[in-house]
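Asker: Can you look at this prediction? I've put the sequence above it.
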Amino acid sequence: MNLFLRGFSLAGTIGALLLLPVSSHAELSPLAPEPDWSALDAFQETMTREEFVHWVNTLFCPEGSFWKFTVINGNEVTLFGDKEHTRLLYRLRLAPDLESQLPLRATTVSGWKASKTGASNSKPLRGLVICLDPGHIGGRWAKMEERFFQIGSDPPVVEAELNILAARHAAKLLEAVGATVVWTKRLFEPVTSLRPAGLREEALASLYPAGGGAVVPASFSAEIERRIVREEELLFYRNAEIRARAEIIAKLNPDLTLCIHFNADKWSSHPTRTELVPQSRLVAFVHGNYSEEELMYDDQKWDLLYKLLSRTSIPEQEAAESIAQQMAATWSYPPESYTNWNAARRVGPSPYVFARNLLANRIYRGPVVFVEGPYMNAQDAYDRIIAGDYVGSRVIGGRAYRSIFAEYGEILARGVTAWAGGTTSTVVRH
């Protein structure tokens, strides 16, 4: 999300590294594998110091905590596992200038947009591989995920089902203009082979971290046991499932991944129609905005460097801006503001695009845009959502509406097509 001075002695570099061996005591996020720091070697001298500092300060860590873990000496960045700089993780060589910068050797961002191999006026996305990642599991897991609610005798709202419906519409339209569409999932079953009960050891480690001096009790009260079970569930659907999808994406190697979601505002556990919030808000997330707490984990430091150095941020930002423009034009809902929440930070010219360090957009390789559609519990969207998917128009609340899922699919297809250099008129309603 590694580079050295030209002419810097290779022998000197190796000698310096031997003086500070990499520690084996990695601090890792839950379920994260230990980082392969050698995988970053492909990025040595492929970015200038000026560009590296720019991306850290404007997108990846605007609040500055990344620099607490690093030392820059000329064009060498030394990354440590701790703020005291006692645990060396990696040394990165930066190019001193553009003339000395090596070409990017890692195949992390597709060159399709530059070459547009096979594209034509009628098929502007031919050759482009788009991965659709409909959020959440659904099915019998929906209540565990807390992505299920029902008001009285109204049809239940299950977010995973809504995401799949929108993704199906997007897939048809993207394929119609030449894109190859691949998926992380199509069914309402987990992608991961892990299950909550198999994550007890990890749940205990999360609740009783060894580094914090916590001791696992010999026995548990019923209340603590419920907390352990809940932690197992959270690790299953918020973590193991996303990591399994990341493995699929790594094999598919798409040019762009779209994480497709509907949003919601907070409300009670037993909602009524009177509690529907007045208005939806919209947002598209790109990757970035790491906090100091997140950077305490070695895997997240690795992820930041990988994303930064592979330059996924450029296509992510462009695609997110394009999709956001289509969202605003179609739905006219205002953007999120996040004025009192530091986890998301607005980036770029669009008021709808924010940087956020989500697990999905952090560990999915290649450019990723995480799109949040209308609020499932908003007055302006709820009745349209429970009306389901349909062809043509239907009168809802005294006004004729097309399927909200068809509109969502069109927004994604038009946004991607415009980003890729085609025209939105190429995307025809179906």
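Answerer: Now that the structure is in, tell me what you want to look at.
Asker: can we go C-alpha only for contacts and neighbour counts from here?
Answerer: Will do.
Asker: and whichever strand or helix holds residue 362, which residues are buried?
Answerer: With the criterion set as DSSP states H and E, the secondary-structure element containing residue 362 is helix 359-363. Of the residues in helix 359-363, those with enough neighbours to count as buried (16 or more other C-alpha atoms under 10 Å) are 360, 361, 362, 363.
Asker: Residue 246 is in contact with the first one, correct?
Answerer: Yes. Under the contact definition of C-alpha atoms under 8 Å, residue 360 touches residue 246, with a separation of 7.4 Å.
Asker: burial count for residue 386?
Answerer: Neighbour count for residue 386, taken as other C-alpha atoms under 10 Å: 16.
Asker: and it, how far is that from residue 162?
Answerer: Using C-alpha to C-alpha, to the nearest Å, we find residue 386 at a distance of 10 Å from residue 162.
Asker: next one: residue 287
Answerer: Separation of residue 287 from residue 162 (C-alpha to C-alpha) stands at 24 Å.
Asker: ok, structure two:
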Amino acid sequence: MVFIILTVPSMAVDNGYARIVYNVRGLQDYDLHWNDRFPPGSILKIYAEANGVNHQREVAVDYIFIIKDPNNNVVDTSLYSNRYEDYRENDFMTYSKNVPQGWVDGVYTADVHIFDLLNESLMDTYYSELINSYLNESDRPDLPVMNRSNASALPEQHLVITKTFFVDRYANKYPVDRFRIEKIMLDRTSVAPDMPVTVSVNVSNTFYDKGSTSLDLLLDNKVINKTTLEIESYSSSQTNFTVSSGIIGDHTVEIIPTGMNTIGLNMSVVFTVSAENKIETPTEFVYQDIQIDKLSVEPNQTVTIAVTVKNTGKEGTQPVELFINDVLEEGKQVNLNFSEIKDVYFNVTKGDVGAYRVTVDKSNLSKIFFVESSTPVPAATVEPKIEKKPQLRVVIGLSVIVILIYLLRLYLKNRWK
């Protein structure tokens, strides 16, 4: 029985991927090899998966692994074939190789060729022929598996995936988990509402070179902070976070490793918020905002200034001091409970025209208002400019006439003598 390969577009290998692994248990069930480095004598494993290769319950997939050294020399090739009936859409194969002692150190390339040797058109023809073979009592047709040469000419039947890995004679000295996060601690486990709690955790780099990893801080299953740490080789660092809650009850704090090659051990602790707890921290006012009711006023017109202040410590009284152009304008004694927020109002009047900068003590906050006069200023009188050039011309003209008359008289007098 001869089958013609149809090139009509049909479902074939949709996509796929490859991973460097150290253990494979089944389809999509494997353990990643964290650093992709292999010393001679170790086992290199590459997991490859093809998607969309089931055609009417039939799977026929070939995998070719081509390994090239740092000089682009082919050092190994392997062919694997899968043929079976099943309903799953995906297929996988694992390449395994004991790294030879003769492989040089450096970056290696693994080209993974995946050939889907069936398609829907072929299977339609196959089942039609199969039915006819029973009806006509003819020979049962063979499964129409195309050869790789024909499959490679069809983009939908041939997929190439490239992975890189390292051959490194010192790789066996590297730990499986480069970064370790452990010993999460709280500075207190029972606090008053909104009282801050310090969370600390140790992060260790067990690698011979410095590197970085990332952490997420969760409070009651919600991410509230993220950080990235750079840690020197074979060293540890303590990282601190601050959390708080105004809700009475127990609250769970978690540290989640998000960086590569990082393991976290016992990364969950609980603290309790209770109304019975007293605030032990000293009274401390934090200035949050300055508001001015008018940007521009006339001289001696009142400006109302509101300073927003919060007490982050225990209940107490502190002065709130207002400065105008760095000079103390007024101070008020204010009493606040823990976590209480209040607007403190000041009325300011300035008679001189100009700009006035408003600040409060122990704060970088500042605002500006202007005192401007609306009375019109008389325009200066400008004396008319006297044009002197025409008078000068008259004087010169008269002088010339007088001189000419004088010369004429001298001439006539001398002639009649």
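Answerer: Everything's here; your move. The model shown is predicted, which means the values in this text are computed figures rather than measured ones.
Asker: what's the TM-score here?
Answerer: In this superposition the chains share a TM-score of 0.14, using TM-score structural alignment, normalised by the length of structure 2; 105 aligned residues with a C-alpha RMSD of 7.6 Å.
Asker: rewinding a little: let me know the closest of the buried residues of helix 359-363 of structure 1 to residue 71 of structure 1.
Answerer: Closest approach to residue 71 of structure 1 among these (C-alpha to C-alpha): residue 362, at 23.6 Å.
Asker: got the contact list for that closest one?
Answerer: For residue 362 of structure 1, the contact set (C-alpha atoms under 8 Å, 6 or more residues apart in numbering) comprises 287, 303, 304, 307.
Asker: And residue 355 of structure 1, which helix or strand is it part of?
Answerer: Under the assignment given by DSSP H and E, the secondary-structure element containing residue 355 of structure 1 is strand 353-356.
Asker: After the helix holding residue 362 of structure 1, which helix or strand is next?
Answerer: Taking DSSP H and E, what comes next after helix 359-363 of structure 1 is strand 368-375.
Asker: helices or strands next to that following strand in the packing?
Answerer: With contacts defined as 3 or more C-alpha pairs under 8 Å, 6 or more residues apart in numbering; DSSP states H and E, strand 368-375 of structure 1 has these neighbours: strand 256-263, strand 283-287, helix 313-331, helix 359-363.
Asker: right, so these: which one is the most enclosed?
Answerer: Relative to the other members of those, strand 283-287 carries the highest mean neighbour count by mean count of other C-alpha atoms under 10 Å, namely a mean of 29.
Asker: Which neighbouring elements make contact with that strand?
Answerer: Packed against strand 283-287 of structure 1 by the contact rule (3+ C-alpha pairs under 8 Å, 6+ apart) you find helix 313-331, strand 353-356, helix 359-363, strand 368-375.
Asker: need the ones you listed in a markdown table with distance to residue 129 of structure 1, can you?
Answerer: A markdown table is the format used below for those (distance: least, C-alpha to C-alpha, whole Å):
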| stretch | distance to residue 129 of structure 1 |
| --- | --- |
| helix 313-331 | 14 |
| strand 353-356 | 23 |
| helix 359-363 | 17 |
| strand 368-375 | 13 |
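Asker: Relative to residue 257 of structure 1, which of these is closest?
Answerer: Judged by C-alpha to C-alpha, the one of these that comes nearest to residue 257 of structure 1 is strand 368-375, at 4.8 Å.
Asker: which stretches of structure 2 form helices?
Answerer: Ranges of helices within structure 2 are 120-135, 148-152, 389-415, based on DSSP state H.
Asker: sorry, back to before: check the contacts of residue 362 of structure 1 against residue 132 of structure 1 and report the nearest one.
Answerer: Relative to residue 132 of structure 1, the closest of the contacts of residue 362 of structure 1 is residue 287; by C-alpha to C-alpha it sits at 17.0 Å.
Asker: Would you check that the closest one makes contact with residue 356?
Answerer: Yes. Contact between residue 287 of structure 1 and residue 356 holds when scored by C-alpha under 8 Å: they sit 5.4 Å apart.
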